[in-house]
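Asks: Just a sequence and a predicted model for now, questions to come.
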Amino acid sequence: MSEIASVSIARPLSEVSEEIGRSFEEYGFAVIRDHGIPADLIAKAEDLSKAFFALPDEVKRAYHIPGGGGARGYTPFGTEKAKDASVHDLKEFWHVGRSLCEGHPLAEYMAPNLWPTEVAGFRETFEELYAAFETAGARVLEAIALHLGLPQDWFAKTVEDGNSVMRLLHYPPLTGADAEGAIRAAAHGDINTITLLLGAEEAGLELLTASGEWKAIEVPEGALVVNIGDMLDRLTNGKLRSTTHRVVNPRGEAAYRSRYSMPFFLHFRPDFTIETLESCVDPDSPHTRPEPISSHDFLMQRLREINLV
């Protein structure tokens, strides 16, 4: 069995697309280096994320939107749970989404952002980071397009003004009560197109291999972990795998300190129809493919399953 690819996307994509694509087909994951997100911007964002989560609970909860599906603002500890899980994950998080101009045709799908006034520079920093994530994600999608035999810019229109969400994640230090069957993030697959994750250097992120074994993901400092989401899995009829993964509780000293990370869930446009690519249809079983569905309808279906709607 080959290893999860660790690839620099500063190289010409024609040289790395097959290695990235092979890793996404086999594991659903790849490690992306030289992604172009500035190290000083990442460091500043990490500091501001920690500053927000250090605020008193009542201050953070003022930014929670009941019934909002967690799409914007704060989601308290113990709210989200993985599909089919019996207990909630041990995390709290903040969501930053796309800011659309008034009257934008897709505004009905995307609520306005919230910005905490207690943390100076929060809005400016995370709007800059959101844009940097989009640029890096577009580069990865270009590599995927080449691997699939599509024009390099094939995905550009599918994700233009997409409903992408950046999540600031805090896994608090564990307590004795956390041993009752819950883990920091239970086994799950991501809903979206691709996920780009910053802050996975600390041990805990694991994926489920095709043989049914949990495999830890080794990540160099500053690199992105990128994985395929259910929407792209559906588009490619399973050629690119949306792999089950989890964040396990650490042992020893690490259990008594917080863990932070910042995943960017890159989404198709809400009005994009997810319909199997012709190149991914099995010629021997042409009818064995999922039904077309809009990315918005698919998203809402899945949000209901994980207790956010």
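Replies: Nice, thanks for sending it over.
Asks: alpha carbons only for contacts and neighbour counts from here, please
Replies: OK.
Asks: ok, and what's touching stretch 220-240?
Replies: 21, 24-26, 28-35, 39, 189-201, 219, 241-243, 274-277, 280-281, 289-290, 295 (CA atoms under 8 Å, 6 or more residues apart in numbering).
Asks: wait, stretch 268-281
Replies: By CA under 8 Å, 6+ apart, stretch 268-281 touches 106, 109, 148, 158-164, 192-193, 231, 234-237, 239, 288-296.
Asks: Pull out the buried residues from it.
Replies: Under the neighbour-count criterion of 16 or more other CA atoms under 10 Å, stretch 268-281 has Phe268, Arg269, Pro270, Asp271, Phe272, Thr273, Ile274, Glu275, Thr276, Cys280, Val281 buried.
Asks: same check, this time on stretch 302-309
Replies: Buried residues in stretch 302-309, defined by neighbour count with 16+ other CA under 10 Å: Arg302, Leu303, Ile306, Leu308.
Asks: Next, format those as JSON lines and append secondary structure and distance to Tyr130.
Replies: JSON lines is the format used below for the buried residues of stretch 302-309 (DSSP: H, G, I helix; E, B strand; the rest coil; distance: CA to CA, whole Å):
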{"residue": "Arg302", "secondary structure": "helix", "distance to Tyr130": "23"}
{"residue": "Leu303", "secondary structure": "helix", "distance to Tyr130": "22"}
{"residue": "Ile306", "secondary structure": "coil", "distance to Tyr130": "24"}
{"residue": "Leu308", "secondary structure": "coil", "distance to Tyr130": "22"}
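Asks: Below is structure B, check it against A:
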Amino acid sequence: MSEAVTAPSATDAVVVPGYVPVIDFSGATSSDPARRAAVGAALDEACRTSGFFTVVGHGIDPTLMETAIDEVRTFFELPMAAKERYLAAKGDPTLRGLRVWHNQGAGYDLDTINLEGFVEDPDSQEYARARRPDICELFTMNRLGEPGVAEGAGLGEHFDVWSKPNVWPTEVETMRPAWLALYTELERFAQTTMRMFALGLGLAETHFDGIIDEHLTNLCANYYPAVHGEVGPEQFRKMPHTDSGTVTILYQDVRGLQVIDRRCGEWVDVPYVPGSYVVNIGDLMALWTNDRWVSTMHRVLVPPPADRSVPRISMPFFHQPNWNALIECLPTCRVDGEAPKHAPVLSGEYLEYKVMPLAA
């Protein structure tokens, strides 16, 4: 008599359970299909619950991230007069270069804030009360901004906008190679994540491969400068928001990220594990999964007074499918006769819709 085969359990890949579980990703690249299936099951469970999980066993060389952060820290520590040369153009949806949401100077003085030109996120109107802008600087690059890459991305009439070159600071000559090396590793990690998503959704493991092979992903650095002065209840380093794409892969050098617990409506800390990556789904996954996976609000608070004099850097990789990828309800995410809850949309058009408020 042959032995019964036990179906992989999501718990096989979970290191620390919880609302935001810690998941071991080493099984995602295993030759054993049962281990890969266990990772997929764990991601499905996490995405149904919080839409967030912390990844260990990712296989990314830590020196790549450390070097990229060191390089961009050198840039952020330049005088504002020097950094202004690299400001992203107003109205440019690519956001390439620098965006600044706080007053100029070393550190951030909450008593001398200038609100002129600040634009609230229209997708977060419930948080758009009278308040000060985020205490944040953002530097952005995209693979499409590197020489020759955009030509194969199927951009069509959108080519002139989305092929604009990346803005690399001449004061930090080694920043570009450091970021490109990291970008390559994060591309690999994102592809693996999408393959595990496919398994979790009952699809062929390579289902998304041809939809993300010319992706539109931004790699960014969030710089949260030192804070001086009193902080009100509506002051954030990053206001409550959701992300727009498929998946965000985030490295944070210290704790500080919070996510809303949808079970009780309270904010909870995302587990901080040194060397790990925090991964969360974006708004596109709700369209693909018919609301099986829905993105969750998250934020970054101003830290307690004892820690406010220390700047913080985090690096998110905002994964976005190919421009012409049609995002529509997956066949495994609705039963026969059930209508999709969202209209189909092209990935690139959806991206432009989401980022234009930031570019204003």
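Replies: Great, that's in hand. Not measured: the values here are computed from a predicted model.
Asks: After superposition, what's the TM-score here?
Replies: Taking TM-score structural alignment, normalised by the length of the first structure as the basis, the two superposed chains have a TM-score of 0.92; 306 aligned residues with a CA RMSD of 2.0 Å.
Asks: Among the contacts of stretch 268-281 of the first structure, which are located in helices?
Replies: In this view, these that belong to helices under DSSP state H are Thr158, Val159, Met231, Arg234, Leu235, Ser295, His296.
Asks: The second structure: which residue goes with the fifth one?
Replies: Taking TM-score structural alignment as the criterion, the aligned counterpart of Leu235 of the first structure in the second structure is Trp288.
Asks: Give me the neighbour count for that match.
Replies: 26 (other CA atoms under 10 Å).
Asks: Show me where the first structure has its strands.
Replies: Assigned by DSSP state E, the strands in the first structure fall at 6-8, 29-33, 73-75, 92-97, 165-171, 185-188, 194-198, 205-208, 214-216, 224-228, 245-247, 259-266, 273-274, 293-294.
Asks: Next, the residues that contact the last one from outside, please.
Replies: Translated: strand 293-294 of the first structure. By CA under 8 Å, 6+ apart, strand 293-294 of the first structure touches Pro270, Asp271, Phe272, Thr273, Ile274, Glu275.
Asks: Reformat these as TSV; add distance to Phe53 of the first structure.
Replies: Conversion of the contacts of strand 293-294 of the first structure to TSV gives the following (distance: CA to CA, whole Å):
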residue	distance to Phe53 of the first structure
Pro270	30
Asp271	34
Phe272	35
Thr273	37
Ile274	36
Glu275	40
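Asks: Which of those residues sits closest to Ala177 of the first structure?
Replies: Pro270 (39.7 Å; CA to CA).
Asks: The closest one -> the second structure?
Replies: Taking TM-score structural alignment, Pro270 of the first structure has Trp323 as its aligned residue in the second structure.
Asks: try Glu134 of the first structure
Replies: In the second structure, Glu134 of the first structure lands on Glu187 (TM-score structural alignment).
Asks: quick one, what contacts the closest residue to Thr243 of the first structure other than its chain neighbours?
Replies: With sequence-adjacent residues excluded and distances taken as CA to CA, 6 or more residues apart in numbering, Thr243 of the first structure is closest to Gly28, at 5.3 Å. Taking CA under 8 Å, 6+ apart, we find Gly28 of the first structure in contact with Asn227, Ile228, Leu240, Arg241, Ser242, Thr243.
Asks: against the first structure, where does stretch 345-353 of the second structure fall?
Replies: Mapped onto the first structure using TM-score structural alignment, stretch 345-353 of the second structure spans residues 293-301.
Asks: Centre of the chain to that stretch, how far?
Replies: 16 Å (CA atoms, centre = their mean, to the nearest Å).
Asks: with the second structure superposed, average distance for that stretch?
Replies: Superposed on the second structure, stretch 293-301 of the first structure shows a mean distance of 1.4 Å to its aligned residues (mean CA distance after the TM-score superposition for the first structure).
Asks: And that stretch, what's buried?
Replies: Of the residues in stretch 293-301 of the first structure, Ile293, Ser294, Ser295, His296, Phe298, Leu299 count as buried by neighbour count, 16+ other CA under 10 Å.
Asks: The residues you listed: which two are farthest apart?
Replies: So, those by CA to CA: farthest apart are Ile293 and Leu299, at 10.0 Å.
Asks: Could you measure from Arg61 of the first structure over to Trp94 of the first structure?
Replies: Distance, Arg61 of the first structure to Trp94 of the first structure, using CA to CA, to the nearest Å: 11 Å.
Asks: So for these two, which residue has more residues nearby?
Replies: Between Arg61 of the first structure and Trp94, Trp94 has the larger neighbour count (other CA under 10 Å), namely 26 against 14.
Asks: And the helices in the stretch 1-150 of the second structure?
Replies: 33-49, 62-76, 80-83 (DSSP state H, counting those that start in this stretch).
Asks: Out of the ones you listed, which one sits most buried?
Replies: Of all the helices of the stretch 1-150 of the second structure, helix 33-49 carries the top mean neighbour count, a mean of 23, counting by mean count of other CA atoms under 10 Å.
Asks: which other helices and strands contact that one?
Replies: Contacts defined by 3 or more CA pairs under 8 Å, 6 or more residues apart in numbering; DSSP states H and E place helix 33-49 of the second structure against strand 22-24, strand 52-56, helix 175-200.
Asks: And the longest one, what does it pack against?
Replies: Okay, so that is helix 175-200 of the second structure. Contact analysis of helix 175-200 of the second structure by 3+ CA pairs under 8 Å, 6+ apart lists helix 33-49, helix 62-76, strand 247-252 as its packing neighbours.
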